[in-house]
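J.: curious how this folds, go ahead:
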Amino acid sequence: MLELRPCCEHCNSALPPASLQARICSFECTFCADCAEQVLGNVCPNCGGGFAPRPIRPAQDRINGNYLGNDPAGTQVRHRPVDLQAHAALAASLRGLAPEQR
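T.: Presented below is the predicted three-dimensional model:
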């Protein structure tokens, strides 16, 4: 089950379950759109992969109990500001490689 983390790992801004601003990597690292695009340049500081918009879990039960009420969003905050110097080196080493080639 996809973990819906409550905030951006870098800037700690709130990312509620229905947020269109949430971005995740394949390991579910979660950042806001601003940090993912502007600060991190679409390079996850934890794995080097790219980001995609986080899916929105349905708020209401429409099929077989598959909704936010049965599988709620996570509450554990993972505020781990990115070391921007280290990230710059990582991003530079990946420059020119598309996320699907990293």
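
J.: contacts, neighbours, all on C-alpha from now
T.: Noted.

J.: distance check, the residue nearest to Gln60 when sequence neighbours are not counted against Glu9.
T.: The shortest distance from Gln60 to any non-neighbouring residue, by C-alpha to C-alpha, 6 or more residues apart in numbering, is to Tyr67 (5.7 Å). Separation of Tyr67 from Glu9 (C-alpha to C-alpha, to the nearest Å): 25 Å.

J.: so for the two, which residue has more residues nearby?
T.: Shown here are Tyr67 and Glu9; by other C-alpha atoms under 10 Å, Glu9 has more neighbours (20 against 16).

J.: next, the structure of the following sequence, for comparison with the previous one:
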Amino acid sequence: MLILKPNCECCDKDLPPEATDARVCSFECTFCAECVEQRFDNTCPNCGGNFVQRPVRPAGKLVKFPASDKRFTKAHAVCAHLHA
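T.: The predicted model follows:
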């Protein structure tokens, strides 16, 4: 089951479970569409894989299967200025 991380790993934008602009790779690295398209050319900076739109978990399932609340960012060179 997908973890549904709550934020973009690069810019730290909020990506709630219903976000349609969340993107994931096969390892569930999570980024917003803007970072994927403008910073990473649709290639995951962690694993080199491609991104797909993260599925939206139906609201009724979030009670039993909640999204993660652990925020995650990583020091990617193209994101460094966003965390200064």
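
J.: map Pro55 of the second structure onto the first structure.
T.: Matched by TM-score structural alignment, Pro55 of the second structure corresponds to Pro55 in the first structure.

J.: how far away is that match from Leu84 of the first structure?
T.: 27 Å.

J.: and those two? Which one has more around it.
T.: Taking neighbours as other C-alpha under 10 Å, Pro55 of the first structure and Leu84 compare with Pro55 leading, 15 against 12.

J.: got the contact list for the longest helix along the first structure?
T.: Longest helix in the first structure by number of residues (criterion: DSSP state H): helix 84-94. Here helix 84-94 of the first structure makes contact (C-alpha atoms under 8 Å, 6 or more residues apart in numbering) with 40-41, 43, 45, 48, 102.

J.: look up how far Phe72 of the second structure lies from the residue nearest the centre of the second structure.
T.: By C-alpha atoms, centre = their mean, the second structure has its centre lying nearest to Thr30, at 2.1 Å. Going from Thr30 of the second structure to Phe72 of the second structure by C-alpha to C-alpha gives 9 Å.

J.: so what sits against both of these two?
T.: Counting by C-alpha under 8 Å, 6+ apart, the residues touching both Thr30 of the second structure and Phe72 are 5, 7-9.

J.: quick one, which of the residues you listed are buried?
T.: For these, a burial check counting by 16 or more other C-alpha atoms under 10 Å picks out 5, 7-9.

J.: among the residues you listed, which are in helices?
T.: Using DSSP H, none of these sit in helices.

J.: now render those residues as a markdown table, adding distance to Thr20 of the second structure.
T.: Listed next are these as a markdown table, based on distance: C-alpha to C-alpha, whole Å:
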| residue | distance to Thr20 of the second structure |
| --- | --- |
| Lys5 | 13 |
| Asn7 | 13 |
| Cys8 | 13 |
| Glu9 | 16 |
